[in-house]
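Chemist: quick one, what's the 3D model for this:
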Amino acid sequence: MVTVTEQDKAEEPRRWVVGITGASGAIYGITLCRQLLTAGFHLHLVVSDAGWRVLKEELGWDVSHRMASLEEAFPGAMAEGAITYHPLNDIGASIASGSFRCEGMAIMPCSMGTLSAIANGASTNLLTRAADVMLKEWRPLLIVPRETPLHAIHLENMLKLARLGVRIIPAMPAFYNGPQTLEDIVHFMVGKVMDGMGIHHNLYKRWGQPNE
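Modeler: So this is what the prediction gives:
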């Protein structure tokens, strides 16, 4: 019989799976990745084909050279092994298995198509399969939907997932903290997701926090 000691647990890398899909707001997902790297986590990254399209349209990435784009966006992290990038169709990747150990998964931003697939158990690619694994293994799954307006099917799918314990964190920035820049707004949303992950950060001023 093999037992796992506290030392073994401490030596295991802390892993989060991050998905980026084709909803507007790719900067949210990229910023989340950067913050998790700064906090010392190992990332397993999956980007949908539409997600790559949004990275091109919104951030100007050269998506014809995907690995080079990731290396430029996360200097040193790829070479050092802090990020593991999984192609969308690699359904045999480690994160497709329930035996893969990780803290959980965040999809930021999440398109309505991806949300629908997860809500209805349609594991048609690695991203939706990884989310399905989080559900069946009762691991944290955080979804940041970005769409407006919402119709009844969108809302029903969110409700279905919320009832399964998924944390739904819509991309709805607040303004009580007095954001001055676009970065402030992005940091607020990323901070809310990191709150849901249980990770300490100083990305935004909380309500009642004195001005510095």
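Chemist: hey, let's count contacts and neighbours off CA atoms from now on
Modeler: Will do.
Chemist: start and end of stretch 154-174, how far apart?
Modeler: 22 Å (CA to CA, to the nearest Å).
Chemist: which residues sit against that stretch?
Modeler: By CA atoms under 8 Å, 6 or more residues apart in numbering, the residues outside stretch 154-174 that reach it are 109, 112, 115-116, 119, 135, 140-146, 185-186, 188-189, 192-193, 196.
Chemist: structure for this one too, so we can compare:
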Amino acid sequence: MERPDRLVVAITGASGAIYGIRALVHLRQLAQVETHLVVTAAARRTIAEETDWALADIVALADHCHHPANLGAAIASGSFRTRGMLVAPCSVKTLSSIAHCADGDLVARAADVCLKERRRVVLMLRETPLHAGHIALMATATASGAILMPPVPAFYRRPQTIDDIVDHSIGRALDLFGIDAGLVRRWGE
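Modeler: As a prediction, this is how the structure comes out:
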């Protein structure tokens, strides 16, 4: 049986809310992918500080939006099938919750559900520089099956705009779910 074309997208409070927003923009263009969005309280603050996007416009990009405190949401259950979860950006707080299975909010719970069901969880960690505690958290999350993918720009593409830089990282992250959004110029093609 084929996996349903659902993807959970979480935007947390780390700098780089544009990564989650641009992921939703591109997923919206792929009508076959149903998106389930969670925006944390810290993310709302970051969105206001870093972008010109209104929260309502971001929510409108998703097929479904879940409150971060709603542990009864469909995405909190393993029986609700998805391709997995993209956390873009991923704060260290969120990384810590996921690494330690601290399911006190919907982002951590949904990630934990995906991991226990052996679904992809891609964490676009936005923190630098890193100390040993951060690295240990990344190792723990990776050992549980998460994929750590800091949004590192690829300059071989010769990006001209910030959107070019962001979209390449988003394209590579979506590749990990088997979703080709047409954002990546493939090496050798």
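Chemist: next step: the contacts of stretch 154-174 of the first structure restricted to helices.
Modeler: Among the contacts of stretch 154-174 of the first structure, DSSP state H puts 112, 115, 116, 119, 135, 185, 186, 188, 189, 192, 193, 196 in helices.
Chemist: separate out the buried members of those residues.
Modeler: Neighbour counting by 16 or more other CA atoms under 10 Å classes 112, 115, 116, 119, 135, 185, 186, 188, 189, 192, 193, 196 among these as buried.
Chemist: closest one of those residues to residue 204 of the first structure?
Modeler: Nearest to residue 204 of the first structure out of those is residue 188 (CA to CA; 5.5 Å).
Chemist: so what's that closest one closest to, chain neighbours aside?
Modeler: Computed as CA to CA, 6 or more residues apart in numbering, the closest residue to residue 188 of the first structure that is not its neighbour in sequence is residue 204, at 5.5 Å.
Chemist: just give me the match in the second structure for that neighbour.
Modeler: Alignment note: residue 204 of the first structure maps to residue 184 in the second structure; criterion TM-score structural alignment.
Chemist: can the ones in helices among the contacts of stretch 154-174 of the first structure go into JSON lines with extra columns for distance to residue 23 of the first structure?
Modeler: Output for those, formatted as JSON lines (distance: CA to CA, whole Å):
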{"residue": "112", "distance to residue 23 of the first structure": "8"}
{"residue": "115", "distance to residue 23 of the first structure": "11"}
{"residue": "116", "distance to residue 23 of the first structure": "13"}
{"residue": "119", "distance to residue 23 of the first structure": "17"}
{"residue": "135", "distance to residue 23 of the first structure": "22"}
{"residue": "185", "distance to residue 23 of the first structure": "17"}
{"residue": "186", "distance to residue 23 of the first structure": "15"}
{"residue": "188", "distance to residue 23 of the first structure": "18"}
{"residue": "189", "distance to residue 23 of the first structure": "15"}
{"residue": "192", "distance to residue 23 of the first structure": "18"}
{"residue": "193", "distance to residue 23 of the first structure": "17"}
{"residue": "196", "distance to residue 23 of the first structure": "20"}
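Chemist: can you tell me which two in these are farthest apart?
Modeler: 135 and 185 (29.6 Å).
Chemist: my guess is residue 130 of the first structure meets residue 96, correct?
Modeler: Yes: with contact defined as CA atoms under 8 Å, residue 130 of the first structure counts as touching residue 96 (5.1 Å).
Chemist: so for the two, which residue has more residues nearby?
Modeler: More neighbours surround residue 130 than the other of residue 130 of the first structure and residue 96, with 26 against 21 (other CA atoms under 10 Å).
Chemist: now for residue 183 of the first structure: which residues touch it?
Modeler: Residue 183 of the first structure neighbours (CA under 8 Å, 6+ apart): none.
Chemist: make it 10 Å
Modeler: Taking CA atoms under 10 Å, 6 or more residues apart in numbering, we find residue 183 of the first structure in contact with 27, 28, 31, 203.
Chemist: overlap between those and the second structure?
Modeler: Mapping the contacts of residue 183 of the first structure onto the second structure (both residues aligned by TM-score structural alignment, their matches' CA atoms under 10 Å) leaves 27, 28, 31 still in contact.
Chemist: give me the aligned partner of residue 43 of the second structure over in the first structure.
Modeler: Match for residue 43 of the second structure (TM-score structural alignment): residue 51.
Chemist: with the second structure overlaid, report how far whichever strand or helix holds its match is off on average.
Modeler: Following DSSP states H and E, one finds residue 51 of the first structure within helix 49-59. Helix 49-59 of the first structure, aligned to the second structure and superposed, deviates on average by 0.7 Å (mean CA distance after the TM-score superposition for the first structure).
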